[in-house]
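Colleague: Below is the sequence, then the predicted model.
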Amino acid sequence: MYPTAGRSEGAGQQAEREPTGSASTTIRAGELEVGYIDGGSGVPLVLIHGGESDRTAYATLRTHLGAGIRAISYDQRDSGITVNPPDPYTMGDLGDDVASLLDALGIQSAHLLGTSFGGAVAQHAALRHPERVASLTLIATTPSFALTGEPIDKLLNMPYDDMRRAVDDFFVTPGGRAELRSRAAETLVTRDHEQRARRHAAARQHEVRDRLGEITAPTLIVHGTEDQLAPYAGAVLMEQRIPNAQLRSIEGGRHAIGMEFADTIALWVRELLGVRAA
């Protein structure tokens, strides 16, 4: 058995962040034992978490998605309770893992929603397995690590305590700090040095600018205009190059728009998925 990717919070804290009526479990998907949360019923929507988060990161968005959506969030390699081999991997491997998870769950195709690093994973999944992807929602992400620049390098090299203190600078708007500071910080989970190094190495290889025209799925791009970690120019480029894409901007939004503006984004997602209001 491979060593599991661990996290610092206790089981009681973790359970408090999972959606009502749902519980974490694992399933064999390819070479991985994948931790996931499967909640609701209806159109399948796979939620792909960011680089420093895990399957529980979408607790806020889930509360706004409403009826008619089966929301599935899972732990990527070196995340949460997923068990994976201690070997290097690429963004393409992480995209393949999405298809393996769908196989394990008996789902032929699903809508994908990814935030930040998860949005990059979603892009690779859509390029490598177009027949499995009904639509894409890309939140606060980029088509290339090369577009991110100095702020992301600064964040990735921070000790975890410093990263949590940096929430105000990078993640939430001044107006959202009082309500969201602690919740945004809680989505940042700890990994050991090897796990962190593997994920950061994969992120630095992310480059699909010249392949965006190959994405066939209807695509919703949601981006904050003041995102320092995934600059807004990357969102504009994705809208220009993905054939069936629409960019919806959040004026003044920073990197945690998926949490801070979850109610608005959930409405846009329901519209994309063709799910009528409850």
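Modeller: Yep, that arrived.
Colleague: make it CA atoms for all contacts and neighbour counts henceforth
Modeller: OK.
Colleague: what's the helix or strand for Val222?
Modeller: strand 219-224 (DSSP states H and E).
Colleague: Need the contact partners of that strand.
Modeller: 135-141, 232, 235, 238-239, 242, 244-255, 257, 265, 269, 272 (Cα atoms under 8 Å, 6 or more residues apart in numbering).
Colleague: Also stretch 267-278?
Modeller: Stretch 267-278 is contacted by residues 43, 65-69, 111, 135, 137, 220 when judged by Cα under 8 Å, 6+ apart.
Colleague: what does stretch 210-218 give?
Modeller: By Cα under 8 Å, 6+ apart, the list of residues contacting stretch 210-218 reads 123, 126-127, 130, 133-136, 143, 238, 241-245.
Colleague: quick one on the thing from earlier: can you give the distance of the strand holding Val222 from its chain's centre?
Modeller: 13 Å (Cα atoms, centre = their mean, to the nearest Å).
Colleague: for stretch 256-270, same thing?
Modeller: The chain centroid and the centroid of stretch 256-270 are separated by 13 Å under Cα atoms, centre = their mean.
Colleague: among the contacts of stretch 267-278, which ones are buried?
Modeller: For the contacts of stretch 267-278, a burial check counting by 16 or more other Cα atoms under 10 Å picks out 43, 65-66, 68-69, 111, 135, 137, 220.
Colleague: let's bring in a second model and compare:
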Amino acid sequence: MSTPRFLKLPPGVRRTTIETSRGPFAALEALPGSGVPERRPALLVPGLTGSKEDFLAVLQTLAASGRRVVSIDMRGQYESIGPDDESAYTRAALGEDLTALLETLGPDPVHLVGHSFGGLVSRETVLADRVRPASLTLMSSGPCAVTGQAATKAQSLRDAVPQLGMQAIWEIALEPDYTGRGLEPEIVAFIKARTLGNSETGLACMANEILTSPDHVEDLAKHCADTSLRTLVLYGENDDVWEPAAQAAMAERLNASKVVIPGAAHSPAWDAPETTATALTAFWNQAEHPCR
């Protein structure tokens, strides 16, 4: 990562705030070069410890196809305000936030993309069925709670945050790890700002949510069949959070389209941005014109 893409906004991408009925959400917004979207918009939702910047490398390419594309910090993440109320960070409550965002970004139906834990939250939004998206993409997201090493990390985060606080966790564990990887100082500075900007209550609660999520794939499959909602399961071939085989099986259960990104791990939008953006654009176009 020689270029700090997290810190430099490409042309046509800007920082903004999306005001909704459930409060404001910090966002990155990309528009087509003409400034006039001709296709349906898209909303990109990050994972547990992520932020809107996780999609920075794909925003410009996605918007070039004629769309308004918005990535957000969920409630309590980085630059989106979050309360100390634990009930604000359940999957259902965060799903209601996404419903409000879909309403705000309308009136046209919005393509919804959830990465990792953001995929579990997006599933809640779809199943609540208060606003129907133009399509649903589950990116590097599994059928239920994480297991194995990913579960161990989530448990450590859930248990350590209330005991130590994020400042101490940053100084003791995270900063030495990031600097030891040889990351550029400005990238480490960004990751520090993002880490300490998170709501500690939110982080602990969302870590618990990713550890306890039930399998709602059958419910989602029925909903998609009943409403003709097109769904894509997209993941890196080397994903180390949810096993690729588990995601492939989920795609089959959902009767969903499936794209495996070569060479990518858990963050295809970062590891292979052009391939990921091309796959998303093709899927969105097909969802808008299924007969073509």
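Modeller: All right, it came through fine. These numbers were taken from a predicted model, which means no experiment stands behind them.
Colleague: After superposition, what is the TM-score?
Modeller: TM-score of the superposed chains, computed with TM-score structural alignment, normalised by the length of structure 1, equals 0.77; 252 aligned residues with a Cα RMSD of 3.3 Å.
Colleague: Provide the aligned range in structure 2 for the strand holding Val222 of structure 1.
Modeller: Aligned using TM-score structural alignment, strand 219-224 of structure 1 spans residues 231-236 in structure 2.
Colleague: what's the mean deviation for the matching stretch versus structure 1?
Modeller: With mean Cα distance after the TM-score superposition for structure 1, stretch 231-236 of structure 2 departs from structure 1 by a mean of 1.5 Å once superposed.
Colleague: ok, back up a step: now the two most distant members of the contacts of stretch 267-278 of structure 1.
Modeller: Ala67 and Leu220 (20.2 Å; Cα to Cα).
Colleague: one step back: could the buried ones among the contacts of stretch 267-278 of structure 1 go into JSON lines alongside distance to Ser100 of structure 1 and secondary structure?
Modeller: Listed next are these as JSON lines, based on distance: Cα to Cα, whole Å; DSSP: H, G, I helix; E, B strand; the rest coil:
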{"residue": "Val43", "distance to Ser100 of structure 1": "18", "secondary structure": "strand"}
{"residue": "Leu65", "distance to Ser100 of structure 1": "25", "secondary structure": "helix"}
{"residue": "Gly66", "distance to Ser100 of structure 1": "26", "secondary structure": "coil"}
{"residue": "Gly68", "distance to Ser100 of structure 1": "24", "secondary structure": "strand"}
{"residue": "Ile69", "distance to Ser100 of structure 1": "21", "secondary structure": "strand"}
{"residue": "His111", "distance to Ser100 of structure 1": "15", "secondary structure": "strand"}
{"residue": "Ser135", "distance to Ser100 of structure 1": "18", "secondary structure": "strand"}
{"residue": "Thr137", "distance to Ser100 of structure 1": "20", "secondary structure": "strand"}
{"residue": "Leu220", "distance to Ser100 of structure 1": "24", "secondary structure": "strand"}
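Colleague: can I get the residues you listed in a markdown table with distance to Arg199 of structure 1?
Modeller: Output for those, formatted as a markdown table (distance: Cα to Cα, whole Å):
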| residue | distance to Arg199 of structure 1 |
| --- | --- |
| Val43 | 30 |
| Leu65 | 29 |
| Gly66 | 32 |
| Gly68 | 33 |
| Ile69 | 29 |
| His111 | 24 |
| Ser135 | 25 |
| Thr137 | 22 |
| Leu220 | 25 |
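Colleague: Looking at the residues you listed, which is nearest Val167 of structure 1?
Modeller: Distances from Val167 of structure 1 to those, taken by Cα to Cα, are shortest for Thr137, at 23.4 Å.
Colleague: Help me confirm that that closest one comes into contact with Gly118.
Modeller: No - under the criterion of Cα atoms under 8 Å, Thr137 of structure 1 makes no contact with Gly118, lying 10.3 Å away.
Colleague: All the helices of the stretch 151-278 of structure 1, residue numbers only.
Modeller: Along the stretch 151-278 of structure 1, counting by DSSP state H, counting those that start in this stretch, helices occupy 160-165, 167-170, 177-186, 193-204, 232-241, 257-260, 262-273.
Colleague: Just want to check the distance between the counterpart of Val58 of structure 2 in structure 1 and Arg204 of structure 1.
Modeller: Using TM-score structural alignment, the equivalent of Val58 of structure 2 in structure 1 is Leu61. According to Cα to Cα, to the nearest Å, Leu61 of structure 1 stands 27 Å off from Arg204 of structure 1.
Colleague: and what of Ile37 of structure 1?
Modeller: In terms of Cα to Cα, Ile37 of structure 1 sits 28 Å off from Arg204 of structure 1.
Colleague: same thing with Pro44 of structure 1?
Modeller: Applying Cα to Cα, the value for Pro44 of structure 1 to Arg204 of structure 1 is 30 Å.
Colleague: neighbour-wise, which of those two wins?
Modeller: Neighbours were counted for Pro44 of structure 1 and for Arg204 using other Cα atoms under 10 Å; Pro44 has more, 23 against 15.
Colleague: what's the matching residue for the more buried one over in structure 2?
Modeller: Match for Pro44 of structure 1 (TM-score structural alignment): Pro41.
Colleague: list the contacts for that match?
Modeller: Applying Cα under 8 Å, 6+ apart to Pro41 of structure 2 gives the contacts 67-70, 105-106, 108-111.
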